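Enquirer: with the sequence up front, the predicted model follows.
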Amino acid sequence: MSNNTKQTVIHVVSSLKVGGAERFVIDLCQEQLQLGMDVAILSFGLPEDALVKVCRELGLQFFILSGKSWQAQLKRYQILSKFDVIHLHSPAVLKSLIFHVMLLKNKTLIYTRHGAAPLRETHWVWLHRLARRFISAVTFVSADAQRTFGHHDWHNVPQYIIDNGVKLPTEVITSEHTGMAANIDILRLGSVGRMVKLKSQLSLLQAVSQMDIESQHKIELHFFGDGELRSQLEAFHQQHSGIKAVFHGMETNRENIYPNIDVLVVTSSTEGLSMVILEAMAYGKPVIATRVGGNPMLVKAGETGFLYEFNDIEALSSLISGLLQRNEQRQKLGTQAREWVNQQYSLAKTAGHYKELYSVK
């Protein structure tokens, strides 16, 4: 530790674009500040990234250093060397900082795997083989993520499963709070996330397109996010006039998202511990999600939502149909989801676990 009595921590992320891991890092920083820690964020992204504005509004200390020039590398080293704990939040970050990691081996170096991708490609295998001698501890957000990482042979590196936590809003904000009138005869389904292949949002549109016209007229789809596949989703929507869908684009304010949906739908092919699911539950929303990664840890069938097999369009369509006329059931599931998150996935608990881990070395 430094002579400063405060524990100093810098979180390193690939970018400050809207994403579950990035949003979690910002929330964690706020909680760590309340614990009396000195925290900062280092991003390799761009000043235009959406969450840069959020960091600025919250008064968080952050640095943005992109590029591979020797000047950028030196500046990164100078910034990182000022902190006792360096917390890396993605494989891409580890790759970018591999030589810094070697030079900063006297620091406490924490590597968190937010996803469950096995990273079996040769370049990832060699990177992790090189890095493991310098990492103080590796953390995972689910047992599934730890299991898929096993082939990297980090058995001599301390390993921990630390669930991502979420801070509950002080009240369940409804449509009335936001000025958007709610129609109890309409089921508003929300999709939140990057529009990329692994998120598979097209399957939600396909599921609704298989329903009868009367049912389609009782459903609204609200897509929050952006990405390379947005045009594909919009094209499918235009080809199926019976589907009501709104593409809101990138949205950083959670109070503009969750109060304006009734049920969150997660269609991903893989997930670690989904921050989107945790956030929706914190706002009292039930969830329909694929049975992958950490999703079954969060979504308890008939208690906090429902699960279905990835890419089973008929099963997804059936689950949506089942909720159409069951407003009371949706409310009960949402209430139970909020209680579950409050008990099991408290952000304060997560911050406490990391505080203990930072002090190990």
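Expert: Yep, that arrived. As the structure is a prediction and not an experimental result, all values here were calculated from the model.
Enquirer: CA only for contacts and neighbour counts going forward, please
Expert: Will do.
Enquirer: so how far is the lengthiest helix in the chain from its chain's centroid?
Expert: Longest helix of the chain, by residue count under DSSP state H: helix 327-344. How far helix 327-344 lies from its chain's middle: 20 Å, per Cα atoms, centre = their mean, to the nearest Å.
Enquirer: can you give me the angle the helix or strand following it makes with helix 327-344?
Expert: Once the chain leaves helix 327-344, the next helix or strand it forms, by DSSP states H and E, is helix 347-358. Counting by axes from the mean of the first three to the mean of the last three Cα atoms, to 10 degrees, helix 347-358 lies at 30 degrees to helix 327-344.
Enquirer: report the buried residues of helix 347-358.
Expert: Across helix 347-358, burial judged by 16 or more other Cα atoms under 10 Å covers Leu347, Ala348, Lys349, Thr350, Ala351, Tyr354, Lys355, Leu357, Tyr358.
Enquirer: dropping in the other structure now:
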Amino acid sequence: MKEKILFYFHDGGMTGATLSLFRLLKHSAILDIYDVHIYVPDQSSYLYEKLSKFQCKIHSFPRLEGKKNKIYELIVFYYYITKMIFNIKPTFIYGNTILSFDIILLSKALGYKTILHVHEGRNILNYFKFRVKLLGRLSDLIIFVSNSSYENFNKIVEVINKSKIISNGVEVINNDDTNKGVNNKIINLSIIGTINENKSQFKVIKVIKVINSIIIAQKSREIILNIYGSTKDYEYLNKMMMFIKENKLEKNIIFHGEESNIDKIYNNTDIVIVASKDESFGLVTIEAMSYGKPVISSNNEGTLDIIKDNFNGLIFNYNDFNRIIMLVNKLIFNPIEYNKIRENGFFSVRKKYLLKNIVSDWEDELITQSNN
């Protein structure tokens, strides 16, 4: 009889954390080696739909439904989690992100081994400092997506002897050598990620207003900013929409919502902008590089693990968004620079971030835990 593993997903949307663990499962032999059980809170989610095609058992019940009696909801939720664990009796339980605090806590209370996968950056780790301390002590193994995530976690609670750094990876390399330089009159910039203040979409929109006024005055080209991602902060979204309307930018700023077809995103993109204030790893960055798209990124810690400025990407200081204007102009009016950045980015991903090379390390860690 196969040993059992329970994977716990905090949400089923297309967040970086969810996508990275989903891709590891998809490309590994774990589904063949073990009897895999997966918890997903929402049956209508992207993740549930994808996992339903896999050889695994999916468990689904809501975490919190936002009703008035939150204490009652928590009691019901913990009852169902406990019942699920008792029914499965897994060899170990795998929590994806520090928001898996509840499953790690319950698992240890019930005597089960746990693995925690940390995707969060410095700001979130510091915000949940008490939770991080407990998770650091309770988890049997902690997997980090980057050196910066590990270092920031370890500053809060020491986990040197039970940690492993395994970066995110990309599934395919899709560099189109025929698309060199930006020769179109309409330039498509894309910013990809959940709509919230940390991703800084609003700051980029304000910059686009300035860029377009300069370029249109030169009667040369026009900039379109494509924004992909689900909305987590509707107040933030409404502020952006009001600014767009007041400045008559409706035809230059396009909100696409959550897009599961990655080819569609990057085929409609000339340059990717990563504007996050805080990131532990740049999943969008390596995806863009794998499609041969130059990346302009803020100097968040996750990006600095991947990009060497002016070699395989371009960096701006988070406190100096106006520098994006110069960097965009540098790429769209200089085909040599555009090609240098995109080609170096492509080869950087091929060398270090191919998923097929990362999966084996991840499998080894899981097998080691089940054998201990």
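Expert: Yes, it's here. Here the structure is a predicted model, which is why all the values come from computation and not from measurement.
Enquirer: so where do the helices sit in the stretch 51-200 of the first structure?
Expert: 70-80, 91-96, 98-103, 122-131, 143-148, 175-178 (DSSP state H, counting those that start in this stretch).
Enquirer: please work out which residues of the second structure line up with the fifth one.
Expert: Same thing as helix 143-148 of the first structure. Mapped onto the second structure using TM-score structural alignment, helix 143-148 of the first structure spans residues 147-152.
Enquirer: mean shift between the matching stretch and the first structure?
Expert: On superposition with the first structure, the mean distance recorded for stretch 147-152 of the second structure (mean Cα distance after the TM-score superposition for the first structure) is 1.5 Å.
Enquirer: ok, residues contacting that stretch?
Expert: With contacts defined as Cα atoms under 8 Å, 6 or more residues apart in numbering, stretch 147-152 of the second structure is touched by 118-122, 125, 144, 165, 280-281, 301-302, 305.
Enquirer: got it, and stretch 209-220 of the second structure?
Expert: Residues outside stretch 209-220 of the second structure that contact it (Cα under 8 Å, 6+ apart): Lys185, Arg221, Glu222, Ile223, Asn247, Leu249, Ile325.
Enquirer: let's have those in a markdown table, adding distance to Pro294 of the second structure, secondary structure and neighbour count.
Expert: Shown next, in a markdown table, are the contacts of stretch 209-220 of the second structure (distance: Cα to Cα, whole Å; DSSP: H, G, I helix; E, B strand; the rest coil; neighbours: other Cα atoms under 10 Å):
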| residue | distance to Pro294 of the second structure | secondary structure | neighbour count |
| --- | --- | --- | --- |
| Lys185 | 18 | coil | 11 |
| Arg221 | 18 | coil | 16 |
| Glu222 | 18 | strand | 17 |
| Ile223 | 16 | strand | 21 |
| Asn247 | 28 | coil | 11 |
| Leu249 | 24 | coil | 19 |
| Ile325 | 15 | helix | 16 |
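Enquirer: ok, of those residues, which one's closest to Lys155 of the second structure?
Expert: Nearest to Lys155 of the second structure out of the contacts of stretch 209-220 of the second structure is Ile325 (Cα to Cα; 36.1 Å).
Enquirer: so what corresponds to that closest one in the first structure?
Expert: Checking TM-score structural alignment: Ile325 of the second structure goes with Ser317.
Enquirer: for its match, give me its contacts.
Expert: If you count contacts by Cα under 8 Å, 6+ apart, then Ser317 of the first structure has Ala207, Val208, Gln210, Met211 around it.
Enquirer: tally of neighbours for the third one?
Expert: The local packing of Gln210 of the first structure (other Cα atoms under 10 Å) involves 14 other residues.
Enquirer: swap in the first one?
Expert: For Ala207 of the first structure, the number of neighbouring residues by other Cα under 10 Å comes to 20.
Enquirer: do the second one as well
Expert: The criterion is other Cα under 10 Å. On that basis, Val208 of the first structure has 26 neighbouring residues.
Enquirer: just the strands in the stretch 51-200 of the second structure please.
Expert: 57-59, 92-96, 113-118, 141-144, 163-165, 186-192 (DSSP state E, counting those that start in this stretch).
Enquirer: I'd like those strands as TSV, with mean neighbour count and distance to His27 of the second structure appended.
Expert: Listed next are these as TSV, based on neighbours: other Cα atoms under 10 Å; distance: least, Cα to Cα, whole Å:
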stretch	mean neighbour count	distance to His27 of the second structure
strand 57-59	17	17
strand 92-96	24	17
strand 113-118	24	17
strand 141-144	23	18
strand 163-165	19	19
strand 186-192	21	24
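Enquirer: in a markdown table: those strands, plus distance to Ile103 of the second structure.
Expert: Shown next, in a markdown table, are the strands of the stretch 51-200 of the second structure (distance: least, Cα to Cα, whole Å):
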| stretch | distance to Ile103 of the second structure |
| --- | --- |
| strand 57-59 | 14 |
| strand 92-96 | 7 |
| strand 113-118 | 9 |
| strand 141-144 | 14 |
| strand 163-165 | 19 |
| strand 186-192 | 29 |
